[in-house]
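# quick one, structure for this:
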Amino acid sequence: MYHLMLVCLGGAIGAGMRHLTVTAAGRALGTAFPWGTLAVNVAGSFAMGLLVEALARKFSVSNEIRLLLAPGMLGGFTTFSAFSLDVAVLWERGAQSAALAYVLASVAGSILALFVGLWLARSIL
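Modelled structure (predicted):
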């Protein structure tokens, strides 16, 4: 039960960070395209790669800290459920090209960002 509470606490923090990021992106760039969710998914994937590699190579932390940060905070921060909804909204608005571009940018960008995070952690640790 304690581990579940750590994941939930981290998830709440991550969800709050996601909300702030998506809101700021909407204000700065408009809401016609889901820039905020794209940024969250790519940045979260980068952070996950960096965190996982850093914890594996350099920092000896407890399983509790790992649970709080990886599935908790970063799991709450990144969200492919919001991504899926954004794709559906774009598609149903008749913006199929934007929807497909968003899928490609989100998936490729997130995977690339994770590998960059792994590379960066391996380079500096």
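
# for the rest of this, base every contact and every neighbour count on C-alpha atoms.
Fine.

# show me what the host helix or strand of L112 packs onto, helices and strands only.
Here L112, judged by DSSP states H and E, is contained in helix 96-124. Other helices and strands packing on helix 96-124, by 3 or more Cα pairs under 8 Å, 6 or more residues apart in numbering; DSSP states H and E, are helix 35-57, helix 80-92.

# deepest of these, which one?
Counting by mean count of other Cα atoms under 10 Å, helix 35-57 has the highest mean neighbour count of these, with a mean of 21.

# which other helices and strands does that helix contact?
helix 2-29, helix 75-77, helix 80-92, helix 96-124.

# out of these, flag the one nearest L50.
Nearest to L50 among these is helix 96-124; the distance by Cα to Cα comes to 4.2 Å.

# now the angle from that closest one to helix 80-92?
150 degrees (axes from the mean of the first three to the mean of the last three Cα atoms, to 10 degrees).

# please identify the buried residues of helix 96-124?
98-99, 102-103, 106, 109-118, 120-121 (16 or more other Cα atoms under 10 Å).

# would you agree D86 is in contact with W35?
No - with contact defined as Cα atoms under 8 Å, D86 does not reach W35; the gap is 10.0 Å.

# for the comparison step, fold the sequence that follows:
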Amino acid sequence: MATGVPRAEPDGDGFPESGRRRAEPSGPRLWVLLAVIAAGGATGALARYAITLALPAGDGFPWATLMVNAAGSALIGVVMVLVGEGRGRWGHPLARPFAGVGVLGGFTTFSAYALDFRELLARGEQWLAPAYAGGTVLACFTAVWAGAALTRSFVRRSAQ
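Got it, this is the predicted structure:
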């Protein structure tokens, strides 16, 4: 059934150029894509859980969630450069769905961040809760920028 919506053909890495509509997988390709994302998500979630078990509970501040989200954001910056900008560096078209959507989507956690914020408020930490909320956002934006910048620098140097 035609919808009248033009579909872009993917470029060499399986995704269309920016600004164009992405081709939607269907049939067996869709199930492969979903399986790859699910495998990545399970891997990322297990890694996050292992890190939260390994870190001490500490002083009641949600250090584990903050560190996991900042580290995941830095890795998102790395993946954006290697997969999104580095056409052909990670030649397989399933690299971005596995690493970016799956692994890093399962590794980072907005739900724990929101629950930690709520818990700080419930404990009466009126100044710490908003500091945590804003500090996490700032840390994650800084981390994704730094991860991308360092990876671009490394890729340029290794290409010379």
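
# on that earlier part again, in CSV, list the helices and strands packed on helix 35-57 of the first structure along with distance to A39 of the first structure.
Converted to CSV, these look like this (distance: least, Cα to Cα, whole Å):
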stretch, distance to A39 of the first structure
helix 2-29, 8
helix 75-77, 11
helix 80-92, 11
helix 96-124, 8
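
# need the helices and strands packed on helix 96-124 of the first structure in TSV with distance to P71 of the first structure, can you?
Output for these, formatted as TSV (distance: least, Cα to Cα, whole Å):
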stretch	distance to P71 of the first structure
helix 35-57	9
helix 80-92	14
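
# can you say which of the helices and strands packed on helix 35-57 of the first structure is nearest to V42 of the first structure?
Closest among those, using Cα to Cα: helix 96-124, at 4.2 Å.

# so how far is that closest one from its chain's centroid?
Put simply, helix 96-124 of the first structure sits 10 Å off its chain's centre (Cα atoms, centre = their mean, to the nearest Å).

# and stretch 53-73 of the second structure, by the same measure?
Per Cα atoms, centre = their mean, the centroid offset for stretch 53-73 of the second structure relative to its chain is 17 Å.

# hang on, the earlier thing: looking at the helices and strands packed on helix 96-124 of the first structure, which is nearest to T21 of the first structure?
helix 35-57 (6.1 Å).

# right, and the helices and strands packed on helix 35-57 of the first structure - which one's nearest S60 of the first structure?
Of all these, helix 96-124 comes closest under Cα to Cα, at 14.6 Å.

# equivalent range in the second structure for the closest one?
Using TM-score structural alignment, helix 96-124 of the first structure corresponds to residues 126-154 of the second structure.

# next: stretch 38-46 of the first structure.
The aligned range for stretch 38-46 of the first structure is 66-74, by TM-score structural alignment.

# the matching stretch vs the first structure, average distance?
Mean deviation of stretch 66-74 of the second structure relative to the first structure after superposition (mean Cα distance after the TM-score superposition for the first structure): 0.4 Å.

# contacts for that stretch, please.
Contacts of stretch 66-74 of the second structure with the rest of the structure, by Cα atoms under 8 Å, 6 or more residues apart in numbering, involve 48, 51, 104, 107-109, 113, 136, 139-141, 143-148.

# ok, the residue most central in space within the second structure to V36 of the second structure distance?
Nearest to the mean C-alpha position of the second structure, counting by Cα atoms, centre = their mean, stands L104 at 3.8 Å. Using Cα to Cα, to the nearest Å, one obtains 13 Å as the distance from L104 of the second structure to V36 of the second structure.

# need the residues touching each of the two.
Taking Cα under 8 Å, 6+ apart as the contact criterion, L104 of the second structure and V36 have no common neighbours.
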